[in-house]
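[1] Sequence and predicted structure, then a few things I'm wondering about:
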Amino acid sequence: MSTFGNSSVASSSSSRSTSITPNDYSVPHAGNEGISSLNWSPTANILVSSNWDAGIRCWEVQEQGGQVQANPKAQVNHEGSSPVLDTCFSADGNTVFSCGGDKAVRMWQLGSAPPNNIPQQIGAHDAPVQGVGFLRATNIVVSGGWDRKLKFWDCRQPTPVATLDMPERVYAMDVRDNLLVVATAGRHIICYDVSGQPREYLRKESPLKYQTRCIACFPDQMGFAVGSIEGRVGIHYVQKVAGRDSFAFKCHRQDSNAYSVNCIAFQKQFGTFATVGSDGIVNFWDKDNKQRLKGFNAIQRTISCAAFNEQGNLFAYASSYDWSQGSMHLQPGNEIFIHNVAEDEIRPKGKKASYKR
């Protein structure tokens, strides 16, 4: 265990592996182009990916006795070979919402085969759509685009029920119950209460000096974590918590090199989290005690995205090029791995709570 600000695991290229541990399961049929997001169903071990090849892929994951297997179930595609940039699930886990380069917000009922294998369009922006989320309290879908708009959709209506102007293009967003956080170009961060009509209650400049890459709500909705392209994470509280203050720390750095923090994924049971980066490294962190819980060896490719399942015992991550070094350094191939998380890897030190299975 090491403290915040000392996070990288050195690994020469000759010794790098294809997964963070030798026993991680390789998910079949991960797609041919970059993987932009991974999301788990809130009600079952169903994993969905979005890809730059226009595909949305779905697997049913089984775990027993430490052994993992993922069975491909279905694939649908956005129109015109447009990249899919994000997905999310409905609260009941039966519907996947997606968005991407075709400027559309789409809806796919799992188990159904949409016409031409293209999910139903429920919304549109005037530019590519970067993020999508589901608001449990109102059954509304929210989308954020490069047209500097945040739009809210009732799937039964062709027009948005609300549209909010953003200060810049939406680069990242996340929803956790009644907390919605949106990060835009220009380092703007805006927080909303979405328990009813969306209500803005915090607008601030990112605590990080460089471009925002990812943002994630705390499981308890008391704040958010934001990651940037220069290997830093900011921990910010939107509600006052006794003994807890906002702070930032360095991570995904090796010597004088800084790497993009591509995704932050919280583990619901313990409130701890993972970061993945362009250095091909996964780290598990405890924000409350400001400690790194686990650092894994670097893999051969950048890691573009990751997610814990609802129970918190499975961690999916994508070994996929993130374009952080441009086309000259294109890394071919895509893989999705599932790591069976040992409780002592993700549980805060000294805490005796156990997984809810």
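    Structure received. Residues are numbered from 1 along each chain as shown.
[2] going forward, measure contacts between C-alpha atoms and count neighbours the same way
    Noted.
[3] how near is residue 87 to residue 151?
    According to Cα to Cα, to the nearest Å, residue 87 stands 15 Å off from residue 151.
[4] And those two? Which one has more around it.
    Set residue 87 next to residue 151 and count neighbours by other Cα atoms under 10 Å: residue 87 wins out with 27 against 22.
[5] can you pull the contacts of that one?
    37-39, 48-50, 96-99, 131-133 (Cα atoms under 8 Å, 6 or more residues apart in numbering).
[6] quick one: which of these is most hemmed in?
    residue 99 leads these on contacts (other Cα under 10 Å) with 32 neighbours.
[7] any idea which helix or strand comes after the helix or strand containing that one?
    Following DSSP states H and E, one finds residue 99 within strand 95-100. Remark: after strand 95-100, the chain's next helix or strand is strand 104-109, criterion DSSP H and E.
[8] To what extent is the closest residue to residue 287 other than its chain neighbours buried, counted in neighbours?
    For residue 287, ignoring the flanking residues on the chain, the nearest one in space by Cα to Cα, 6 or more residues apart in numbering is residue 272 at 6.6 Å. By other Cα under 10 Å, the residues close to residue 272 number 22.
[9] For residue 272, give its distance to residue 88.
    21 Å.
[10] In three-state terms, label the residue nearest to residue 218 when sequence neighbours are not counted for me.
    Nearest residue to residue 218, sequence neighbours excluded (Cα to Cα, 6+ apart): residue 224, at 5.2 Å. Following DSSP: H, G, I helix; E, B strand; the rest coil, residue 224 is assigned to strand.
[11] Pasting the second one now:
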Amino acid sequence: MSAFFGSKPAATQSSNTGGDLSKDVQLSSPPEDSISALSWSPAANHLAVGSWDNKVRIYDVTQNPQGTGVAALDFAGPVLSCDWAKDGQKVVGAGSDKSAKLLDLGANGAPAQNVAVHDAPIRTIRFVDIPNTNTPMLVTGSWDKTVKYWDLRSSTAVATIPCQERVYAMDVKDKLLVIATAERHINIVNLDDPGKIFKTGQSPLKHQTRAVSCFKDANGYMIGSIEGRCAFQYVNDKEASLNMSFKCHRDPAVNNTITVWTINAISTHPVFGTFSTAGSDGTFHFWDKDAKSRLKGHPSVGGSISATAFNRDGTIFAYGVSYDWHKGYASNSPQCPNKVMLHPVVADEVRPKPPMKKR
């Protein structure tokens, strides 16, 4: 197990702010409703965007920085998650209509294929590589309190993991699968033995889990909650001393009252292994867990950030600006922004700090 459950420390807040938004580019022809999910192709600068308007849209930003529409997947309800296969040809989406669909962009206009179904909305979907199998597979997490694995050649799940509660967030890296559910349960699965939970526990955060992202080296994960707090957690018990939580996405106190914002999205930089957080306050920040510090904070973008993703080489950071319902139905209005922005990443924003010299 130690090969994939590895090493190192975590992060707290410093004063390194003042990130530049002036070169951020807005994607043309955005979704018509709130943005729920963003996912970049691992093979090209193609971005999948899931939305509450019942679609997954695919944009090519290789030549045109504002994006060119390539294709779309239609659903019978709001889309909650999307992902790409490693070959950059297949895109999946899933959501509130309890189904998942796959579009093969290399299949010469072939229609989308139904690939998964649950008894309740599917909150999250990921492609996974299961050891000793020669086919890409999907894993889905649902509000029906199950996680299921799907072989694309079959319409029935090949395995099911019962969970304690509804699945709220999930991420996978190498052989590490992290499942976060309602009531703050965290389940760890080693994909060498994918049909059962390897380790389970409670989130160190006191309120509902909203986002999870695996470390680049797959030895732990970062989680965020609705209380403006994040935590870095290592899987190996031997590294438990490196676990820590920290406050973020909170406004300074006014009349002894601190405004706390939900953390909607966490993304891992694919090269440096640093992290981004983004929330209802409309700001995003980059963090170095090993140096225990914030690398860069960016000012408000004018609306809640509902989803984020780094492209395959970490040079573009996509973020969706749209109403996230944190103030309920009454606060939604046509004036709320609804757009996808592309932030050109400067290496110094995301590069880890050099280790402190020992005296």
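    Alright, I've got the coordinates. Here the structure is a predicted model, which is why all the values come from computation and not from measurement.
[12] Correct me if wrong: the residue nearest to residue 218 of structure 1 contacts residue 216.
    Yes: taking Cα atoms under 8 Å as the definition, residue 224 of structure 1 is a contact partner of residue 216 at 5.5 Å.
[13] Name the residues contacting each of the two.
    Common neighbours of residue 224 of structure 1 and residue 216 (Cα under 8 Å, 6+ apart) are residue 181.
[14] ok so, going back, could you report the neighbour count for the residue nearest to residue 218 of structure 1?
    Counted with other Cα under 10 Å, residues neighbouring residue 224 of structure 1 total 24.
[15] residue in structure 2 matching it?
    In structure 2, the residue paired with residue 224 of structure 1 according to TM-score structural alignment is residue 221.
[16] surely that match meets residue 214?
    Yes: contact criterion Cα under 8 Å: residue 221 of structure 2 and residue 214 qualify, at 4.1 Å.
[17] okay, and the common contacts of the two?
    Counting by Cα under 8 Å, 6+ apart, the residues touching both residue 221 of structure 2 and residue 214 are residue 178.
[18] Give the aligned range of whichever helix or strand residue 309 of structure 2 is part of in structure 1.
    Assessed by DSSP H and E, residue 309 of structure 2 sits inside strand 305-310. Using TM-score structural alignment, strand 305-310 of structure 2 lines up with residues 303-308 of structure 1.
[19] For the matching stretch, give me the average deviation versus structure 2.
    For stretch 303-308 of structure 1, the mean deviation from structure 2 after alignment is 0.4 Å (mean Cα distance after the TM-score superposition for structure 1).
[20] List the buried residues for that stretch?
    303-308 (16 or more other Cα atoms under 10 Å).
[21] Can you give the distance of that stretch from its chain's centre?
    On the basis of Cα atoms, centre = their mean, to the nearest Å, stretch 303-308 of structure 1 sits 6 Å off its chain's mean C-alpha point.
[22] Please apply the same query to stretch 168-175 of structure 2.
    Using Cα atoms, centre = their mean, the offset of stretch 168-175 of structure 2 from its chain centre is 9 Å.
[23] What span of structure 1 is it aligned with?
    Using TM-score structural alignment, stretch 168-175 of structure 2 corresponds to residues 171-178 of structure 1.
[24] what are the ranges of the helices in the stretch 1-150 of structure 2?
    Counting by DSSP state H, counting those that start in this stretch, the stretch 1-150 of structure 2 forms no helices at all.
[25] quick one: the strands in it?
    Taking DSSP state E, counting those that start in this stretch, the strands of the stretch 1-150 of structure 2 run over residues 25-26, 35-40, 46-51, 55-60, 68-74, 79-84, 90-95, 99-104, 113-117, 122-128, 137-142, 146-151.
[26] same thing with the stretch 251-357 of structure 1?
    With strands called from DSSP E, counting those that start in this stretch, the stretch 251-357 of structure 1 shows them at 253-254, 257-258, 261-266, 273-277, 282-286, 291-295, 303-308, 314-319, 335-340.
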